[in-house]
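Participant: quick one, what's the 3D model for this:
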Amino acid sequence: MDIDKAPGLGEFLRIRRAGVTPEQAGLPATTGRRRTAGLRREEVALLAGVSIEYYRRLEQGKQHRPGPAVLEAVARVLRLDEDERRHLFELAQAPDTPARSGAPERALRPDVLRMLDIVDPCPAYVLSRANDLLAANPRGLRLLPGIEEWPGPRRNTARYTFLHPAARRLYGNWEEVAAATVAHLRAAAGRHPDAPDVTGVVGELVVKSEEFAALWQRYEVRSRTNGRKHFTHPATGTMTLSYEAYEVARTDGHRLIVYQAEPGSPDHDAMILLGHAGDTAAVSAGSRRPG
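Facilitator: Now for the predicted structure:
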């Protein structure tokens, strides 16, 4: 299967246009069968207040650097949420931001590693823009059973979700986790066109996982900031943990992910069991802990 290394503005517009019905866009209902799924190009142009030719050039990739007012109008017509709107703007500006596609930075400041210890007993880890597992506290590493068997550079939560046999048994809401993982990578690909770490993991998963490939083609875009995951963990049994994602300052997309549960609850008790074996210091993937 072919993969778009730098997700195109035109492709994004076409897919989003197909997902909006005339009724949702405020157009009068028509009788008979429509040949176009969703809105027609002419309808988007009319509702956005631009010429049909201008919008056609947008979808064909021939209209470079559309103005913010045009993008806002198109986002409104296509009913984009905040993540999708941000992605639209990033795609439109991508040709002028080559620095975003540079080699990924994996080193972490000591202060960030210290934060992993501070949040204990909450499981926590740091992910790169491509979901590489850069560092984790012991509970954070044990939260993903089997990932420690992979060498440090291969540890990646997207790769784990789709390719590690333990993941489907671990996540009680695997379909939800999988869809959110792909949507995050779509957003990362828009922010970092041609970034080797992002395109590398996406390319691998498109080839190795039919489910990833199908989700990738849906072109859903989300920045993962918080949520809940349901675990069936071999060491602790079932537990539901909420998580928050915090951007790490002065990095290119690093996020600190912290899991938690209500103190005194069965979920919290199960979470605590993750730390009953092993050391208590945060580890940096591929450096302080051998792969």
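Participant: use CA for all of it now, contacts and neighbours both
Facilitator: Fine.
Participant: doesn't residue 240 make contact with residue 261?
Facilitator: Yes: between residue 261 and residue 240 there is a contact under CA atoms under 8 Å: 7.5 Å.
Participant: where do the contact lists of these two overlap?
Facilitator: With contacts defined as CA atoms under 8 Å, 6 or more residues apart in numbering, the residues shared by residue 261 and residue 240 are residue 267.
Participant: distance check, residue 262 against residue 122.
Facilitator: Distance of residue 262 to residue 122, computed by CA to CA, to the nearest Å: 11 Å.
Participant: same thing with residue 178?
Facilitator: Where residue 122 is concerned, residue 178 sits at a distance of 23 Å (CA to CA).
Participant: ok, residue 6 next?
Facilitator: Residue 6 is 36 Å from residue 122, by CA to CA.
Participant: tell me if residue 240 really is in a strand.
Facilitator: Yes: read with DSSP: H, G, I helix; E, B strand; the rest coil, residue 240 is one of the residues of a strand.
Participant: which residues touch the residue nearest the centre of the chain?
Facilitator: By CA atoms, centre = their mean, the chain has its centre lying nearest to residue 184, at 1.0 Å. Residue 184 sits next to 221-224 when contact means CA under 8 Å, 6+ apart.
Participant: what's the answer for residue 114, then?
Facilitator: residue 282.
Participant: so which of the contacts of residue 184 belong to strands?
Facilitator: Among the contacts of residue 184, no member falls in strands (criterion: DSSP state E).
Participant: closest to residue 19 out of those?
Facilitator: The closest of these to residue 19 turns out to be residue 221 (CA to CA; 13.6 Å).
Participant: so which residues of the stretch 51-200 of the chain form helices?
Facilitator: 52-60, 68-77, 82-93, 110-118, 138-142, 157-163, 165-170, 174-191, 196-208 (DSSP state H, counting those that start in this stretch).
Participant: tell me which of the ones you listed sits nearest to residue 235.
Facilitator: Nearest to residue 235 among these is helix 138-142; the distance by CA to CA comes to 8.9 Å.
Participant: so which elements touch the closest one?
Facilitator: strand 124-127 (3 or more CA pairs under 8 Å, 6 or more residues apart in numbering; DSSP states H and E).
Participant: give me the neighbour count for residue 192.
Facilitator: 28 (other CA atoms under 10 Å).
Participant: mind checking how far it is from residue 257?
Facilitator: 21 Å.
Participant: just among the contacts of residue 184, which is most surrounded?
Facilitator: With neighbours taken as other CA under 10 Å, the top of those is residue 221, carrying 29 neighbours.
Participant: hang on, isn't that residue packed against residue 87?
Facilitator: Yes: assessed by CA under 8 Å, residue 221 is found in contact with residue 87 at 7.4 Å.
Participant: now the other sequence, so there's something to compare against:
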Amino acid sequence: MSARENMLGDFLRAQRARVRPDQVGLSGGSNRRVPGLRRSEVALLADISADYYLRLEQGRDRNPSPEILEALARVFGLDPVGTAYLLGLTESSPDRRRRRRPRRETVPEGIRKLLFTLGLPAFVEGRYFDVLSVNPLATALSPRLAVGENRLRSVFLDADEQALYSDWEDTTARLVAGFRRSVGGDTNDARVIELVGELSLESDRFRQVWARNDVQPRQSWPITMDHPLVGELTLNREKLVLGDTTENLVLAVFHPDAGSASADKLSLLASYSVPAPQSRDR
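Facilitator: All right, here's what the predicted structure looks like:
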């Protein structure tokens, strides 16, 4: 993945293809050769010239004003997370000027202790979705939830991890959208280049989802897993940004609905877990 690739243009094209003419008050017509809006229609709705919008998509102008990007975000119906991501794709954005070397990620000691006291599967992941610290119940849920593993590599490249998820396609789509949100538009980061390059070579599914340019906020959603020991269980997954840290660390917690069959199965799984916390600093 080249540091000079046209991320802004790629994102604009992907968003343009998603918006139906009727969603923005235009007639669809019968002569459309591609899905979504035409460039001229986007330009009209954003109140910019068609030639200038073409330059943005082609990467010939990489420094549009925030006002223009916000107008485009409104045309595409982007939420605040998507809008913030779009604003971070210009060459002058602070995210694009971030230093190239990956930053050292350190899990606070108090969070390590908290993980071990939680009666729920939980782990800390860093900016690149590396597992930095994890409790035994999370590792019992998936052996790939272990310090030193990367969630992208595990979910896309490990057959045993893939087999855990009843809806693997939805899981992968959400994972990549969350990764885009985490790393923003920083194509100069060596770790981002490494991960995206490796996964693009090794996984057709990753290439497909990465090309969508989806960006997703941290949110809760249920995940159904087919565990080899306790069978199918559905858990809610929460991602909480850790306070009082300068790094982009997130605490991920899985929890069942109270009184559900999944809660009983998780209790059974807890009896198999080994009480030894794991941690690693990067």
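Participant: overlap of the contact sets of residue 221 and residue 87 of structure 1?
Facilitator: residue 187.
Participant: related to what we said a few turns ago, distance to residue 210 of structure 1 added to the contacts of residue 184 of structure 1, as JSON lines?
Facilitator: Listed next are the contacts of residue 184 of structure 1 as JSON lines, based on distance: CA to CA, whole Å:
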{"residue": "221", "distance to residue 210 of structure 1": "19"}
{"residue": "222", "distance to residue 210 of structure 1": "21"}
{"residue": "223", "distance to residue 210 of structure 1": "23"}
{"residue": "224", "distance to residue 210 of structure 1": "23"}
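Participant: which of those sits closest to residue 75 of structure 1?
Facilitator: Using CA to CA, residue 221 comes nearest to residue 75 of structure 1 of the contacts of residue 184 of structure 1, at 13.5 Å.
Participant: how about the alignment partner in structure 2 of that closest one: what's its closest non-neighbour residue?
Facilitator: Correspondence of residue 221 of structure 1 to structure 2, assessed by TM-score structural alignment: residue 215. Once flanking residues are discounted, residue 215 of structure 2 sits nearest to residue 177: 4.4 Å by CA to CA, 6 or more residues apart in numbering.
Participant: so who does that neighbour touch?
Facilitator: Per CA under 8 Å, 6+ apart, neighbours of residue 177 of structure 2: 213-216.
Participant: kindly report the same for residue 13 of structure 1.
Facilitator: residue 59.
Participant: what strand or helix carries it?
Facilitator: In the assignment (DSSP states H and E), residue 13 of structure 1 maps to helix 9-18.
Participant: between helix 174-191 and that helix, find me the angle.
Facilitator: For helix 9-18 of structure 1 against helix 174-191, the angle by axes from the mean of the first three to the mean of the last three CA atoms, to 10 degrees is 140 degrees.
Participant: what angle do helix 9-18 of structure 1 and helix 82-93 make?
Facilitator: 150 degrees.
Participant: residues in structure 2 aligned with the helix or strand following helix 9-18 of structure 1?
Facilitator: With elements assigned by DSSP H and E, the helix or strand that comes after helix 9-18 of structure 1 is helix 41-48. Counting by TM-score structural alignment, helix 41-48 of structure 1 pairs with residues 39-46 of structure 2.
Participant: how close does that stretch sit to structure 1?
Facilitator: When structure 1 is overlaid, stretch 39-46 of structure 2 sits 1.1 Å from its aligned residues on average, using mean CA distance after the TM-score superposition for structure 1.
Participant: and that stretch, which residues are buried?
Facilitator: 39, 41-43, 45-46 (16 or more other CA atoms under 10 Å).
Participant: ok, and what's touching that stretch?
Facilitator: 16, 49-50, 53-54, 68, 71-72, 74-75.
Participant: would you format the residues you listed as TSV with distance to residue 225 of structure 2 included?
Facilitator: TSV is the format used below for the contacts of stretch 39-46 of structure 2 (distance: CA to CA, whole Å):
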residue	distance to residue 225 of structure 2
16	34
49	49
50	48
53	44
54	44
68	43
71	41
72	39
74	37
75	38
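Participant: drop anything exposed from those residues.
Facilitator: For those, a burial check counting by 16+ other CA under 10 Å picks out 16, 50, 53-54, 71-72, 75.
Participant: now do the same end-to-end measure for stretch 74-89 of structure 2.
Facilitator: End-to-end for stretch 74-89 of structure 2, by CA to CA: 16 Å.
Participant: again, but for stretch 114-128 of structure 2
Facilitator: Terminal-residue distance, stretch 114-128 of structure 2 (CA to CA): 22 Å.
Participant: try stretch 273-282 of structure 2
Facilitator: Termini of stretch 273-282 of structure 2 sit 26 Å apart (CA to CA).
Participant: roughly how far is that stretch from the heart of the chain?
Facilitator: 24 Å (CA atoms, centre = their mean, to the nearest Å).
Participant: next: stretch 161-173 of structure 2.
Facilitator: For stretch 161-173 of structure 2, the distance to the chain centre is 14 Å (CA atoms, centre = their mean).
Participant: mind listing what's buried in it?
Facilitator: Neighbour-count burial for stretch 161-173 of structure 2 [16+ other CA under 10 Å]: 161-162, 164-166, 168, 172-173.
Participant: for stretch 97-110 of structure 1, same thing?
Facilitator: Result for stretch 97-110 of structure 1 [16+ other CA under 10 Å]: buried residues 100-101, 104, 106.
Participant: how about stretch 49-64 of structure 2?
Facilitator: Neighbour count says stretch 49-64 of structure 2 has 50, 53-54, 56-59, 61-64 buried, by 16+ other CA under 10 Å.
Participant: thought residue 81 was touching the match of residue 221 of structure 1, still the case?
Facilitator: Yes: if you go by CA under 8 Å, residue 215 of structure 2 and residue 81 touch, sitting 7.2 Å apart.
Participant: shared neighbours, those two?
Facilitator: Shared contacts of residue 215 of structure 2 and residue 81, counting by CA under 8 Å, 6+ apart, come down to residue 181.
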